[in-house]
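Trainee: sharing a model prediction with you, sequence too.
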Amino acid sequence: MKRTYEQLIQHHFADHTQMALLTGPRQVGKTTTSRSIQSKNNTYYFNWDDIEDRERILQGGQTIAAYIDIDRLRDTLPLIIFDEIHKYSQWKSFIKGFYDRYHTQCRILVTGSARLDVFKKGGDSLMGRYFYYRLHPLSVNELLNRAPSDTDIQKPLKIADTKFLNLLNWGGFPEPYLKQEQRFYNRWTRLRKQQLLREDIRELSNIQELGQLELLATLLQHQAGELTSYSTLAKKTRVSVDTIRRWIVTLESLYYCFSIRPWTKNITRSLLKEPKYYLWDWSQCTDKGARNENFIASHLLKAVHYWTDQGLGEYELYFLRDKDKREVDFLVSKNQKPWFMVEVKSSIKEKLSPTLAVFQKQLLLKHVFQVAMDGDYVDQDIFTLDKPTIVPAKTFLSQLV
């Protein structure tokens, strides 16, 4: 399956000399995507989890350069892929040194199943040397096989009902989506969760209470989209609130879950609350309503990440709630200004929520949608609408990424 991100990374190397940092969850397709960017005879792949590759990396950049014969004249510059190198404690120094010495002789792609942007908090030694890209699971728009657009919103395009339902039920990770077989799905999800909560946690953190961490992951799975109570989670797992916060940050950094925070600007009687958490694999939500909401949340997060990574602006995803307990599921901002709002409903027959008009007036929002999961596709650009409207999910999601 050809991913949208292949063309995005290809355009990156055609236009820029900086490294590309490509991150995303385990099994989302980073290795397949990166290896398909250039021809195999001009692409060199080094995986930290491979013993021989690890030895070469530990010997230093000159060993890597000699191994690929970097001084040889070629028709195109070689692409060097460093996969999972974030597990090396000195990876930033290694990458910085290699880039500074050889960036005119090659193109460099760094991939990983943990967030590579976390080092920004302590100062970014790679500043000016990279652009950051976040690889997400499959989405409605990506299944439509459209070329990447230079604009954020695209024209609507119909997706087959079976493809839409399969994406909702099997999730957006390529293997289970393509296989669509229950026994394979059960084994795949169990193994992925074991690798993430056991192997990755052990390698990238000092957390010892793995059983309690697994319990926390299960609790987050069953309350996806709900307001978070750290104290309740702490009581159920028998650790402190501070520990819960640290563990959730770790789970976020390993792409198990993601957070959405409340928008508080320009909201009368805004309620400063903790974030909501959603799963990267929405198929793990057993409740139908929670899965629908997580499905839309994942599509919106993919969109704001993709648009931002592509340089179209600064996009963020929030939810809305005030002290009168009026709430809307999602708000997307563009360059720090509210842009469009989304409320998720299971049925097209549900009445339009009056809360949408309230928040639209307060925030001066341009577009307001109540997205119905079971609605039939309508061939109309919904981003031409300027009042709260019930729209089918198939139409809405086809206009994102």
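Mentor: Now that the structure is in, tell me what you want to look at.

Trainee: use CA for all of it now, contacts and neighbours both
Mentor: Fine.

Trainee: which stretches in the stretch 201-350 of the chain count as helices?
Mentor: Ranges of helices in the stretch 201-350 of the chain, per DSSP state H, counting those that start in this stretch, are 201-204, 210-222, 230-237, 241-253, 288-309.

Trainee: turn those helices into a markdown table, including distance to residue 107 and mean neighbour count.
Mentor: What follows is those, written out as a markdown table (distance: least, Cα to Cα, whole Å; neighbours: other Cα atoms under 10 Å):
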| stretch | distance to residue 107 | mean neighbour count |
| --- | --- | --- |
| helix 201-204 | 27 | 15 |
| helix 210-222 | 38 | 16 |
| helix 230-237 | 44 | 15 |
| helix 241-253 | 26 | 17 |
| helix 288-309 | 18 | 21 |
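
Trainee: could you dump the ones you listed to CSV with distance to residue 263?
Mentor: As requested, the helices of the stretch 201-350 of the chain are arranged in CSV below (distance: least, Cα to Cα, whole Å):
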stretch, distance to residue 263
helix 201-204, 31
helix 210-222, 22
helix 230-237, 20
helix 241-253, 20
helix 288-309, 15
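
Trainee: residue 134 is nearest to which of those?
Mentor: Minimum separation from residue 134 across those (Cα to Cα) falls at helix 288-309, 6.7 Å.

Trainee: just checking, what packs against the closest one?
Mentor: When contacts are defined as 3 or more Cα pairs under 8 Å, 6 or more residues apart in numbering; DSSP states H and E, helix 288-309 sits against strand 130-134, helix 161-170, strand 276-279, strand 315-321, strand 327-334, strand 337-345.

Trainee: quick check: which of the helices of the stretch 201-350 of the chain is nearest to residue 400?
Mentor: That would be helix 288-309 among the helices of the stretch 201-350 of the chain, by Cα to Cα, at 6.1 Å.

Trainee: circling back: wait, which of the helices of the stretch 201-350 of the chain is closest to residue 177?
Mentor: Nearest to residue 177, of all the helices of the stretch 201-350 of the chain, is helix 288-309, at 14.1 Å by Cα to Cα.

Trainee: next up, a structure to set beside the first:
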Amino acid sequence: LDHSGKNTILFSPDQELDTPYFKSPKLFFNFLSDQYLLENKKLYCLIDECQYLPNASLFLKVIHDLSHGRIKFIVTGSSSLDLLKIKEPLTGRKIEFTLERFSFREYLRAASEYKYDHLFKIPQDIDALKDFYEIYRKDLEYHLVSYLNWGGYPEVCIEKREERKKKYLGEIVTTYIEKDISQFFRIENISKFNSLIRLLCSQRACILNRSEVSNTLGIHFKTLEHYLSILEGTFIITLVRPYYTYVRKELTKMPKVFINDTGIIRNYVGMDFQDLKSVEGNLIENFVFTQLKQHADINIFYYRTVSKAEVDFILKRGQWLIPVEVKFRKRLTVPVVMKNFISTYKEHVEYGILLSQETFDQIDQVYILPVALADFLEFG
């Protein structure tokens, strides 16, 4: 993921990938041997944006094998599509990490005066969670509105001045999405590509009907599929599949589309919310998704019946299922479809979660929690 802070973590080297010793693995190995005397030492080599290195997987494999594992690479890239090309030849030789944008809790650590190191197991810590919300509610809601407006790109998050936030966010979209992605994947019709992003931003947290999108934008179905795979592979969007017990049905049904950062939505469709009450429901749902996806051990689905009743998210962890619904209405009741899901899958569902604007309650097996707490939950 670009602009997520990889360079800050890596302190990446000044050398560019087109320097002479990158021409072949042997030359690079000889260069490292000459400069760093590798005989009995381990060397850690950092390469940023590795997708630009031709035949990167073979290059890294040859050097790894020549050095008998003494050279350790820390390699970054902004596209999972091209990093996929690196993975296969390096089986057994690599550990992978995905560096996400700031989650809401990470943003709070950068923006708030309070420490936010808390995590609460549901349902065990529900009383402690309620006390926590009562203490920090105003601060949480204030910063949540800012996070919804600006998203989680670190450079944008840590900047205090609004004009600079706009500038940084605009530069990220211009350089990464409209320039780097378009050029790297040789997208011929950049205008249509940008129109697709704008359309997806306006339809965030909605079911993606590819045929309708293809007709609306006037692009071929295969081109649309190609563009969607690029946007998902470069961490701009995530497509969430419906939950079914039969995998074949899951793969053939339409996914829901989520934008992986609300700052991108702001840049493409414009928005500026002053308080939590004015935030649109589908943006809140999109926010909830971005926080849930931080849990690496959880698979996320949505649930939809034949009659089109829907549960926003189904979290799957091993054999356990957790239905999650987002509701911002004043009068809160547990949706019938959620009750039915819990009943149907009762052997695998211990509880459900309904995320509200500010309500804290419990109805049978469903915990009603304020949405500002979405990133503080640890699912037991």
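Mentor: Sure thing, it's come through. Since this is a predicted model, take the numbers as computed values, not measurements.

Trainee: need the TM-score between these chains.
Mentor: Scored against TM-score structural alignment, normalised by the length of structure 2, the superposed chains reach a TM-score of 0.79; 345 aligned residues with a Cα RMSD of 3.4 Å.

Trainee: from the helices and strands packed on helix 288-309 of structure 1, which stretch is densest packed?
Mentor: strand 276-279 (a mean of 24; mean count of other Cα atoms under 10 Å).

Trainee: which residues of structure 2 does that one align to?
Mentor: On structure 2, the counterpart of strand 276-279 of structure 1 by TM-score structural alignment is residues 256-259.

Trainee: average offset of the matching stretch relative to structure 1?
Mentor: Mean deviation of stretch 256-259 of structure 2 relative to structure 1 after superposition (mean Cα distance after the TM-score superposition for structure 1): 1.0 Å.

Trainee: outside of stretch 365-375 of structure 1, which residues touch it?
Mentor: With contacts defined as Cα atoms under 8 Å, 6 or more residues apart in numbering, stretch 365-375 of structure 1 is touched by 292, 338-348, 352-353, 356, 359-360, 383, 385-394, 396.

Trainee: now do the contacts for the spatially most central residue of structure 2.
Mentor: Centroid-nearest residue in structure 2, with Cα atoms, centre = their mean: residue 260, separated by 4.6 Å. Taking Cα under 8 Å, 6+ apart, we find residue 260 of structure 2 in contact with 235-238, 290.

Trainee: mind putting those into CSV with distance to residue 51 of structure 2?
Mentor: Converted to CSV, those look like this (distance: Cα to Cα, whole Å):
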residue, distance to residue 51 of structure 2
235, 15
236, 17
237, 20
238, 21
290, 25
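
Trainee: which of the residues you listed has the most neighbours?
Mentor: Per-residue neighbour counts (other Cα atoms under 10 Å) across the contacts of residue 260 of structure 2 peak at residue 290, which has 25 neighbours.

Trainee: residue 21 of structure 2: neighbour count?
Mentor: Residues near residue 21 of structure 2, counting by other Cα under 10 Å: 15.

Trainee: check residue 173 of structure 2 too.
Mentor: 16.

Trainee: can you check residue 14 of structure 2 too?
Mentor: By other Cα under 10 Å, the residues close to residue 14 of structure 2 number 8.

Trainee: state the distance from it to residue 195 of structure 2.
Mentor: 36 Å (Cα to Cα, to the nearest Å).

Trainee: please apply the same query to residue 30 of structure 2.
Mentor: Applying Cα to Cα to residue 30 of structure 2 and residue 195 of structure 2 gives a distance of 48 Å.

Trainee: how about residue 171 of structure 2?
Mentor: 18 Å.

Trainee: now swap in residue 298 of structure 2 and tell me
Mentor: 32 Å.

Trainee: same thing with residue 254 of structure 2?
Mentor: According to Cα to Cα, residue 254 of structure 2 and residue 195 of structure 2 sit 21 Å apart.

Trainee: how about residue 360 of structure 2?
Mentor: Counting by Cα to Cα, the gap from residue 360 of structure 2 to residue 195 of structure 2 is 40 Å.

Trainee: residue contacts, residue 222 of structure 1?
Mentor: Contacts of residue 222 of structure 1 (Cα under 8 Å, 6+ apart): 285-287.

Trainee: of those residues, just the buried ones, PyMOL syntax please.
Mentor: Restricted to buried positions by 16 or more other Cα atoms under 10 Å, the PyMOL selection for these reads:
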select buried, resi 285
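
Trainee: which residues of the stretch 1-150 of structure 2 fall in helices?
Mentor: 6-10, 25-36, 56-66, 80-87, 104-111, 126-150.

Trainee: how about the ones you listed in a markdown table, adding distance to residue 187 of structure 2?
Mentor: Output for the helices of the stretch 1-150 of structure 2, formatted as a markdown table (distance: least, Cα to Cα, whole Å):
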| stretch | distance to residue 187 of structure 2 |
| --- | --- |
| helix 6-10 | 25 |
| helix 25-36 | 31 |
| helix 56-66 | 22 |
| helix 80-87 | 15 |
| helix 104-111 | 33 |
| helix 126-150 | 27 |
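
Trainee: okay then, goodbye and thanks.
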